[in-house]
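Chemist: fold the stuff below for me.
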Amino acid sequence: MRILVDADACPAKHIIEEVAENFNKELIFYCDLNHIISPSYGEVKYMDSGFQSVDMKIANDTKEKDIIVTQDYGVAAMVLGKGAYAINPKGYIYNDENIDKLLFERHISSKVRRGGGKTSNPKKRKDEDDERLYKNLLKLVKEYDNLANRELTMDN
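Modeler: So this is what the prediction gives:
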C-alpha cells in the first residue's frame, strides 16, 4: 500500500507526510512543473503542465489498496474503480456510495456555470479540516494494516 497525492493544490501535505512516515508507508507526490515542492518525506514525480496530465498519471499508477489524496472527483472515481481508497485534503473519504452523487453535483454545477449562472465557492480551510484529514487518513492506513495482518494470519 502506498499513499499517492495529487499535490498541485493540496494544502495539507505536512499532515500526509506525518502519517506516511509514522507508519513507514511509501509516499509519492504528483505535481506539474508549475509547482515545485520539497517534502521532508516521500518522493515527488513531476509531469508536464498539460491538461489532466497529473490526474491521468495518478490514475495509471494506482494499484489496488493504494490511498489516493485528491480533490478531483474524477480521479477519485477512477481509483475507486481500481480497488484503491480515496480521500480529499479536507479528510472526507470518497467511496462507492458517495462518488456518483458528487460527480452528478459537479456536472450540474458545470452546466449552471456554462449557462452564465454562479455556484458557491469552496469554503475556506479550517483547523477541523486538518484534524479530519489526519483522523481519516490514519483510519485508512490502520484499516489496511489490519486487513493485511488478517490475510497473513489466514495464510499460515
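
Chemist: from now on I want contacts and neighbour counts done on CA atoms only, so please keep to that.
Modeler: Noted.

Chemist: for residue 78, see how far away residue 8 is.
Modeler: Taking Cα to Cα, to the nearest Å as the measure, residue 8 falls 18 Å from residue 78.

Chemist: and if you look at residue 70?
Modeler: 11 Å.

Chemist: more crowded one of the two?
Modeler: Here residue 70 and residue 78 are compared on neighbour count by other Cα atoms under 10 Å; more neighbours surround residue 70, at 24 against 18.

Chemist: and this one, so I can compare the two:
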Amino acid sequence: MKILIDGDACPVKDIVIEEAVRRKIPVTIVTSFSHYSNAEQPPGVKTVYVDSGADAADFRIIQLAVKGDLLVTQDYGLASLALPKGLTVLHHKGFQYDNDNIGQLLESRYLSAMIRKSGKRTKGPKPFTTEDRHKFRHLLVTILKEKTTES
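Modeler: Next up is the predicted model:
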C-alpha cells in the first residue's frame, strides 16, 4: 500500500507525511509544475510533477494507483474514478468517500455549477479549521491502523 496525495491544494500534506513516515508507508504527492518546490522530503516521500492542465494530476494519480492504495483529495470527480479501482479515498475535512456518498456529492457539485453558469452565486466551501485537521488526522490514523493490520 502507498498513499497518494492530490497535492495542489491539499492542506493536510504535513499530517499525511507525518503519519506515513511514522509507519514507513510510501507517499507520492502529485502536483502541477506551477507548485514546484525544492523543499526536501523525508525518506519514503516523493513528488511527481505534471503539467498544469485541468485534469493532469487526476489522470496521473489514477495511472499510479493500484487496488488497496489510499488517496487524499478534495476532488469529487477524482474520488469517483478512484473508488471503482479499489482505493480508499479521504477528504481533507475528515470524511471518507464511498459508494453511498459519492453520487450525492457529484450531484451537488453539478447543481452548483449549473447555478453559477446561469449567472447566480453559490456559497464557497467553509474555511478549513483546526477541528477539521483533528478530524482528518483521527480518520487517517484509524484507516492506516485498519490497513496495516489487514496486511
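
Chemist: which position in the second structure aligns with residue 115 of the first structure?
Modeler: Applying TM-score structural alignment, one finds that residue 115 of the first structure aligns to residue 118 in the second structure.

Chemist: right, I mislabeled it, should have said residue 68 of the first structure
Modeler: The alignment partner of residue 68 of the first structure in the second structure, by TM-score structural alignment, is residue 71.

Chemist: what's the answer for residue 137 of the first structure, then?
Modeler: Correspondence of residue 137 of the first structure to the second structure, assessed by TM-score structural alignment: residue 140.

Chemist: the second structure: strands as residue ranges?
Modeler: Secondary structure of the second structure (DSSP state E): strands at 3-6, 27-32, 45-50, 70-72, 88-91, 95-97.

Chemist: how about the ones you listed, which one is nearest residue 124 of the second structure?
Modeler: Smallest distance to residue 124 of the second structure across those (Cα to Cα): 16.2 Å, for strand 88-91.

Chemist: kindly name the residues of the first structure that line up with that closest one.
Modeler: Counting by TM-score structural alignment, strand 88-91 of the second structure pairs with residues 85-88 of the first structure.

Chemist: report the contact partners of the most centrally placed residue in the first structure.
Modeler: Closest residue to the average C-alpha location of the first structure: residue 69 at 1.3 Å, with Cα atoms, centre = their mean. By Cα atoms under 8 Å, 6 or more residues apart in numbering, the residues touching residue 69 of the first structure are 3, 4, 5, 6, 86, 87, 88, 89.

Chemist: now with 10 Å?
Modeler: By Cα atoms under 10 Å, 6 or more residues apart in numbering, the contact set of residue 69 of the first structure is 3-7, 10, 13, 16, 29, 75-76, 85-94, 133, 137.

Chemist: what distance do you get for it to residue 141 of the first structure?
Modeler: For residue 69 of the first structure, the distance to residue 141 of the first structure equals 12 Å [Cα to Cα].
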